[in-house]
Each structure stands twice: as C-alpha cells, then as structure tokens.
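**Student:** structure, please.
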Amino acid sequence: MLFLAFSMGPDRYLIDVHQIEEVLPRLDVKVLPGAPTGVVGLVSYNGIPIPLIDVTLLALGRPSERLLSTRIVVTRYHAHDGEQRLLGLIAERVT
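**Tutor:** I've put the predicted structure just below:
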C-alpha cells in the first residue's frame, strides 16, 4: 500500500492514496461565515465547489501553518446516499 503522510503537531498521520483525488498548493478560499470550527470555506476544484477543512484547526485548535509543505489534499468519501463526494483537507508537512 502507498500512503500520503501529514503532521498535526508532533504526530504523523496517513491517508491511503486510493482515497486521494489530488494534492494541491494553497488556493483562494471562499470563506463561509458561521461555519463550524475547522471548516475554512469552499475552494473550486475543476469548477466544482468543495468544502475545505483545516485538520490542524479541527484537532489542535490552531490553523495550519503556511509552510511550503502545507497542502490541500482533495479526498473522496462515500456520502450517506452512497455517492462519492470530494472534500479538501488542509494539512501540514505533506509527503
């Protein structure tokens, strides 16, 4: 198996690459006023607006640092209706 690794604080996490659509640099974000903690906003991915979650903000209470290795990981997940959806994750030290 092949994994994408990222960090939150001192801990490392892995995502199976089969769940990843693409890894992108930081993009312009449309902020969503009143969104829950961790939900940064929406980004356009191939013309489709997808939600963007900052995993470090969600888990540690601080936004991801703006590092060269901070990326948006576009992932696929199965929604309750059985369809695949896209979700953007901001993560630090992506490799």
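
**Student:** going forward, measure contacts and count neighbours with C-alpha atoms only.
**Tutor:** Fine.

**Student:** can you map out the helices along the protein?
**Tutor:** Ranges of helices within the chain are 55-60, based on DSSP state H.

**Student:** look up how far residue 33 lies from the residue positioned nearest the centre of it.
**Tutor:** Compute the mean C-alpha point of the chain, and by C-alpha atoms, centre = their mean the closest residue is residue 89, 0.4 Å away. As judged by C-alpha to C-alpha, to the nearest Å, residue 89 and residue 33 stand 18 Å apart.

**Student:** and the gap between residue 13 and residue 34?
**Tutor:** Residue 13 sits 28 Å away from residue 34, going by C-alpha to C-alpha.

**Student:** between the two, tell me which one has more neighbours.
**Tutor:** Legend: neighbour count by other C-alpha atoms under 10 Å for residue 13 and residue 34, higher for residue 13 (12 against 7).

**Student:** could you also give me the structure for this next sequence, so I can compare it with the first?
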Amino acid sequence: MKVLVFHIGRERYALPLTAVLRVLPVARLKPLPGAPHYVPGLLDLHGEPVPVIDLSRLAGSPPDAVRYDTRILLVDVPVLGKLRRLGLKAEHVAGVSDIAAALREGGVAAAPWLGAVAAGGAGEGGGMLQLIAPERLLAPEVAALLFGGAAA
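**Tutor:** Next up, the predicted model:
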C-alpha cells in the first residue's frame, strides 16, 4: 500500500495515498469563530471554502512552526451522505512510502481517527507508522458545525 508519510510531533503517521486528493503548500486561513481549537480556519481553494484541521492540535500536541515541509493535505470525508472536502495541516511531510508489512489494528477509543499500524521499516526512519482514517476524523457535531449549511 502506498502512503503519504508525515509527522505529529516526533511520531510518524500516514494517509493512504488513494485518500489524498492534493498536497498544497500552507496558505493563510480565515479564522472560524466558534470552531474547535484544532480547526485553525478555512482555506480559500479557488473560491471554495475548505475547513482545515491541524493534525498536531487534534492529537493534543502543540503545533510546530510552519516549515518548508508543512503542507495541507486535501481529502474527501463523508458528511450526511455526501463527500465534502477537508484540509489536513500536516507537519514534516516526508513523502510517499510503500507499506509491505502486515497492518495491525491500532486505534483507540479516544482517537477514533487513528487507524491500523505498520510495524518496522516502512520507509525513511523505520519504526512504527500509524495510518490516519480520514472518514473517522470528524465527530458528528464537528461535521455539522463545519458543513451544516452546505450539507443540509
């Protein structure tokens, strides 16, 4: 399986490459009052407002300074029966890797967006690599807040 590898703090995570629509440079975001602390704002993508989640904040880590390898990963997530665009701010995007090892379930109830784990040498740095499940990123109340008007 091909994945896009990035870091949250010192730990390595990945998204299945098939889930990533585009990889964008970090851009200025419009603040979204009342949004959870891990939603820094809206990205203007050719006139389409796209909510962005900071993966470090979502994981409870302080966000790192924006660096040359910080990106916004564009994914589609299911909301009220429709696919909606969501941006994921990811730090230290390392690139594409191939996971050949067997995947093991690694999610925890407190973080349902964490998916399977690949143990050992998946690409640069080796060690454990945990997948992010984009379809489980948004709690229903957060999805309603971010997409309520558009999804209704």
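
**Student:** the residue nearest to the centre of structure 1 contacts residue 72, doesn't it?
**Tutor:** Yes: between residue 89 of structure 1 and residue 72 there is a contact under C-alpha atoms under 8 Å: 5.3 Å.

**Student:** count the neighbours of the nearest residue to residue 76 of structure 1 once chain neighbours are set aside for me.
**Tutor:** Nearest residue to residue 76 of structure 1 in three dimensions, chain neighbours excluded: residue 86, at 4.7 Å (C-alpha to C-alpha, 6 or more residues apart in numbering). Per other C-alpha under 10 Å, the neighbour tally for residue 86 of structure 1 reads 20.

**Student:** and what of residue 88 of structure 1?
**Tutor:** Using other C-alpha under 10 Å: residue 88 of structure 1 sits among 30 other residues.

**Student:** do the same with residue 72 of structure 1
**Tutor:** So residue 72 of structure 1, with other C-alpha under 10 Å, has 23 neighbours.

**Student:** give the contact list for it.
**Tutor:** By C-alpha atoms under 8 Å, 6 or more residues apart in numbering, residue 72 of structure 1 lies in contact with 23-26, 88-91.

**Student:** same check, this time on residue 60 of structure 1
**Tutor:** Residue 60 of structure 1 neighbours (C-alpha under 8 Å, 6+ apart): 8-9.

**Student:** now for the helix ranked longest in structure 2, which elements pack on it?
**Tutor:** For structure 2, the helix with the greatest residue count under DSSP H is helix 140-151. Packing partners of helix 140-151 of structure 2 (3 or more C-alpha pairs under 8 Å, 6 or more residues apart in numbering; DSSP states H and E): strand 71-79.

**Student:** the strand ranked longest in structure 2: how far from the chain's middle?
**Tutor:** In structure 2, assigned by DSSP state E, the strand with the most residues is strand 82-98. The chain centre lies 5 Å from the centre of strand 82-98 of structure 2; the measure is C-alpha atoms, centre = their mean, to the nearest Å.
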